[in-house]
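Q: Provide a 3D model corresponding to the input given below.
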Amino acid sequence: MVSPIPPAVAAHVPTGVLVDGQWRPAHSGRTFPVADPATTEVLFEVADGDEQDARDALDAADRAFAEYRTTAPRVRSDLLRAVFDTLVAHTDDIARIVTAEGGKPLAESRAEVLYAAEYVRWYSEQAVRLDGLARRAPAGTHHQLVLRRPVGPAYLITPWNFPIAMIARKVAPALAAGCTAVVKPAQLTPLTTNYVAEIIRAELEARGLPTGAINVVPSSSARTVSGPLLSDPRLRKLSFTGSTEVGRALLKQAADNVLRTSMELGGNAPFLVFADADIDAAVTGAVAAKMRNAGQTCVAANRFLVAEQVAEEFTAKLTAAFAQLVVGHGADAGVTVGPLIEQAAVEHVGELVGEAVDGGATVRIGGDPVDRPGYFYAPTVLGGVAPDARVVTEEIFGPVAPVVSFGDEAQAVALANASPFGLVAYAYTRDVSRALRLAESIDAGMVGINRGMVSDATAPFGGVKQSGLGREGGEAGIEEYLESVYVAL
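A: As a prediction, the model looks like this:
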């Protein structure tokens, strides 16, 4: 195995709290460890921010907002374009950091860096396209103007599973709109966030813009940081990606100050395969939808709902495809499946699989942790799974594909919608009319037809029901950071 982070890259990874353009230790002086999930070895000690660090960061963001909100759209656009160029130029370096702290294979990490960069490029272009309105009122008594202005300082909470994509998807539209930000990275993966924040900070400084436009508070306690920020009336926006349970708690806190909120929460994605589908294409799509980041994604296919006529064929071919996957350290050549993020994740996946088997499911491949250092679970296919098994009704967040058979289209849709979540759904069919019916009848914010990946920086990303509120990406993403002001004259 090669070193997860080359020394030349490690030397440029900030480990402190970023406040008003300065990296410094936490106010308390405390730190917390960041470990490689493939080896459990500690990579860095990172500043453990507390209430005072959070307040300092919001102070800086509030001061910076007074100036940054007035910067010309072209200036904000050029800032983000420069950040895009730097991200692309340092793709390999950043990918090493993503793999080291998160575990995913380097090929996936490189793809994530480029995906993140596309958000930055897209919002660099949107910064100069924030349209308002000017018209004569229908009654003819006055003129109507609608102005767009930034909502204010934003608190952005990012998850561990896509550390660079999520900071890009939140910070880029915020800066494009003229907002300033306080970022709380996930405790498990703060290194990537810090590295990217330094790129942004350096560009702000080089252009004479307020460096307090971007602030970062790593912490081992999200509540410690979130509490003082959400209770402060100067904060005007909250964006969170994470579990529905935590999202509910944050929404309750945000209600007191009536904050603008964006919530990308849990998922339980159905993957439907109809009898007329191209089964080989469906299997390829299934591997893509299930196994990215070892199944640790909110858009991972969680429930494989397959027409009973082709259930055995699909299950057998999916099992053969899983047999070709290579488990190991993400920095090693040829590895396609990395570790889970922590031991608790391994135990949770094992519990779900065990319960499914006790309920009559058959293990077609895998079904156990991998006997090696780190937090590994074998890619697993389960056949004959009951629709009410916990491995079907709960988000797995691991490399397990449970297959449930259905009879007709109506039953398939009913099974797909039998969940409080509705982030994304996938469906494979050659019938165009059926594809359109599914797009209209499945309760999900995103639907992939004959494809196993839907995420795109230029399209709105988000869910319905308990999968969240608001959208990120596309034109809709920047709207979350803008107010409309009506002027009558």
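
Q: contacts, neighbours, all on C-alpha from now
A: Noted.

Q: residue contacts, Ala412?
A: Leu272, Leu305, Phe406 (C-alpha atoms under 8 Å, 6 or more residues apart in numbering).

Q: Compare the residues you listed and tell me which is most surrounded.
A: Leu272 (31 neighbours; other C-alpha atoms under 10 Å).

Q: Just list what the biggest helix by length in the chain packs against, helices and strands only.
A: Secondary structure of the chain per DSSP state H: the longest helix is helix 106-126. Packed against helix 106-126 by the contact rule (3 or more C-alpha pairs under 8 Å, 6 or more residues apart in numbering; DSSP states H and E) you find helix 73-89, helix 91-102, helix 163-177, helix 474-479.

Q: CSV for those, including distance to Gly359 and mean neighbour count?
A: CSV is the format used below for the helices and strands packed on helix 106-126 (distance: least, C-alpha to C-alpha, whole Å; neighbours: other C-alpha atoms under 10 Å):
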stretch, distance to Gly359, mean neighbour count
helix 73-89, 48, 20
helix 91-102, 33, 25
helix 163-177, 36, 28
helix 474-479, 43, 21
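
Q: Adding distance to Val400, write these out as CSV.
A: Listed next are the helices and strands packed on helix 106-126 as CSV, based on distance: least, C-alpha to C-alpha, whole Å:
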stretch, distance to Val400
helix 73-89, 33
helix 91-102, 19
helix 163-177, 23
helix 474-479, 31
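
Q: So which of the ones you listed is nearest Gly383?
A: helix 91-102 (29.6 Å; C-alpha to C-alpha).

Q: quick revisit: and the next element down the chain from the longest helix of the chain?
A: Once the chain leaves helix 106-126, the next helix or strand it forms, by DSSP states H and E, is strand 133-136.

Q: Just the buried residues of the helix or strand following that next one, please?
A: Later in the chain than strand 133-136, the nearest helix or strand by DSSP H and E is strand 143-150. For strand 143-150, burial by neighbour count (16 or more other C-alpha atoms under 10 Å) applies to Gln144, Leu145, Val146, Leu147, Arg148, Arg149, Pro150.

Q: Closest to Arg24 out of those?
A: Once C-alpha to C-alpha is applied, the member of the buried residues of strand 143-150 that ends up nearest Arg24 is Pro150, at 28.6 Å.

Q: structure for this one too, so we can compare:
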Amino acid sequence: MTTAPVAAREQELLDTVPTGLLIGGQWQDGAAGTFPVRDPATGEVLARIADASPEDGIRALDAAVAAQEEWAATPPRRRSDILRRAFDLLQERKEEFALLMTLEMGKPLAEARGEVAYGGEFLRWFSEEAVRISGRYGLTPEGTGRMIVSQRPVGPCYFITPWNFPLAMATRKIAPALAAGCTVVVKPAELTPLTTLLFAQLLIDAGLPAGVVNVVTTTHSGALSEPIIADPRLRKLSFTGSTPVGQKLIAQAAQGVLRVSMELGGNAPFVVFDDADLDKAVDGAMLAKFRNIGQACTAANRFIVHASVAEEFAARLTDRVSAMNVGRGTDDDVQIGPLIDDRAVAKADELVTDAVSRGARVRTGARALDGAGSFYAPTVIDRVAAGSDILREEIFGPVLAIATFDDEDEAVRLANDTEYGLVSYVFTEDLARGHRMIDRLETGMMGLNVGVVSNAAAPFGGVKQSGVGREGGLEGIHEFLETKYTLLPVG
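A: You can find the predicted model right below:
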């Protein structure tokens, strides 16, 4: 593994990243001082940034509220043009954003470039949706009046974004809000705030008016968020993160009857039937498991494989996984970077150790790596027994765990045996069976013979304890719109 300190080109980029709070169009100091952002591959401090107090958070909401009326009245074409300029600027600066994400989050540079492309698509998609917000007009069935159904912006929004996709999770929330005519306050994750700060500057460069987007970074997330959520001027809360935190936020939002969007935990099943094309299944498994070093809510968590093909599937995967290069993501040949911190390494190791103690077999990996940074070896374990923690809890690391089944009903039962329901993956060459799985699996999304489902044009979200609401697609902008009905007399 290579864990070289920050190079000159990296420092040059870091020097361009704002380090303050963005409130009302101005970069400002935080009342709580500053805090460090570290490279998880080396432990080195990349930058020190402003630490917001609860009072800073309310000032950011003040700015969003002050800008709301004018932004809502801004013509849709102008909102669209600003989002499109932001998309174009992101394409021009894609290498800067990719490198910055690799530095603060650890993902390999190739994957960071992929996130820039994915995150940018939300800007382009919602720039197009901004001018397509519509309603309807018609006569009542009784003929006694005429109905006008219109859409209007929800109002000021508060966004809490996660550390694992620092650009895409920001654009996926901010772009539809801006397209709909809403102003926002964004609180990026403490571990990876730099990308959001640079993106906020890009929005300013694209011509976004002051106060429409405000960014507050903090080490006191709960203390900062609680008064913002309790403020009666706030009308929308969107959060991506763990289910326990989401449950607390929903409870807080209930006091003000806020609109909420929650993209919470996942425990994705990856089901391989006996008739599956194993070449496709193995390729899909590599994408579904090891994208973003396994640190994705959409990552396959439980590999449920027909007993007749489980050994061949595991052997092929072991060959691929054992050959993966591990190191600092800035190196071109690296496929697996560090986990976000030492706690993530400890959790991955704990889940693997529990599975092995219950009889699972280690095919490769299953250990933390020595040296600087928070690295865990890419791992394959099979023969995972029922009751193992790794089948119940989200792994969030490069660990692929295989259990087996004997028939379709058992596969469905095992796949649905979780309180989560974000995404599932199914590999079968039987079209009828594939359609049955669409109906039977309790998830908001499904990949049929594919290992990646995310697309800006598609609705992203889950069922059960994986959340409420949808981001992306035609559905995404409606999360930020209220429906208003007006009745006019006939004649």
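
Q: Please name whichever of the helices and strands packed on helix 106-126 of the first structure is nearest to Gly295 of the first structure.
A: helix 91-102 (12.7 Å).

Q: which residue numbers in the second structure go with that closest one?
A: Aligned by TM-score structural alignment, helix 91-102 of the first structure corresponds to residues 94-105 of the second structure.

Q: counterpart of Ala63 of the second structure in the first structure?
A: That one, Ala63 of the second structure, aligns with Ala60 by TM-score structural alignment.

Q: Show me what the strand or helix carrying its match is packed up against.
A: Using DSSP H and E, Ala60 of the first structure sits in helix 51-68. For helix 51-68 of the first structure, the helices and strands in contact under the criterion 3+ C-alpha pairs under 8 Å, 6+ apart are strand 17-19, strand 181-184, strand 214-216, helix 222-230.

Q: ok, for the residue most central in space within the second structure, nearest residue in space, not its chain neighbours?
A: Nearest residue to the geometric centre of the second structure (C-alpha atoms, centre = their mean): Met169, 4.7 Å. Spatial nearest neighbour of Met169 of the second structure, chain neighbours left out: Thr161 (6.2 Å); criterion: C-alpha to C-alpha, 6 or more residues apart in numbering.

Q: Show me what Gln11 of the second structure aligns to in the first structure.
A: Correspondence of Gln11 of the second structure to the first structure, assessed by TM-score structural alignment: Pro7.

Q: and what of Pro166 of the second structure?
A: For Pro166 of the second structure, the aligned residue in the first structure is Pro163 (criterion: TM-score structural alignment).

Q: I'd guessed that match sits against Ala100; true?
A: No. Under the criterion of C-alpha atoms under 8 Å, Pro163 of the first structure is not in contact with Ala100, lying 11.7 Å apart.

Q: any residues in contact with both of these two?
A: Counting by C-alpha under 8 Å, 6+ apart, Pro163 of the first structure and Ala100 have no contacts in common.

Q: circling back to that earlier point, the match of Ala63 of the second structure and Val19 touch, don't they?
A: Yes. If you go by C-alpha under 8 Å, Ala60 of the first structure and Val19 touch, sitting 6.5 Å apart.

Q: Now for those two: what residues contact both?
A: Common contact partners of Ala60 of the first structure and Val19 (C-alpha under 8 Å, 6+ apart): Gly212, Asn215.

Q: Look up how far Asp456 of the first structure lies from the aligned partner of Leu194 of the second structure in the first structure.
A: If you follow Leu194 of the second structure across to the first structure using TM-score structural alignment, you land on Leu191. Distance of Leu191 of the first structure to Asp456 of the first structure, given as C-alpha to C-alpha, to the nearest Å: 24 Å.

Q: higher neighbour count, these two?
A: Taking neighbours as other C-alpha under 10 Å, Leu191 of the first structure and Asp456 compare with Leu191 leading, 31 against 14.

Q: how near is the more buried one to Arg76 of the first structure?
A: Counting by C-alpha to C-alpha, the gap from Leu191 of the first structure to Arg76 of the first structure is 25 Å.

Q: do you know how far the closest residue to Glu226 of the second structure other than its chain neighbours is from Ile58 of the second structure?
A: Spatial nearest neighbour of Glu226 of the second structure, excluding adjacent residues (C-alpha to C-alpha, 6+ apart): Gln252 at 7.5 Å. Between Gln252 of the second structure and Ile58 of the second structure the computed distance is 16 Å (C-alpha to C-alpha).

Q: before we move on, back to that, out of the helices and strands packed on helix 106-126 of the first structure, which is closest to Tyr486 of the first structure?
A: When these are ranked by proximity to Tyr486 of the first structure, the top entry is helix 474-479, at 15.7 Å, counting by C-alpha to C-alpha.

Q: just the helices in the stretch 201-350 of the second structure please.
A: 221-230, 243-255, 278-290, 310-322, 342-357 (DSSP state H, counting those that start in this stretch).

Q: To what extent does the longest one diverge from the first structure after superposition?
A: To tie it back to what came earlier, the one meant is helix 342-357 of the second structure. Compared with the first structure after fitting, helix 342-357 of the second structure has a mean deviation of 0.5 Å; criterion: mean C-alpha distance after the TM-score superposition for the first structure.
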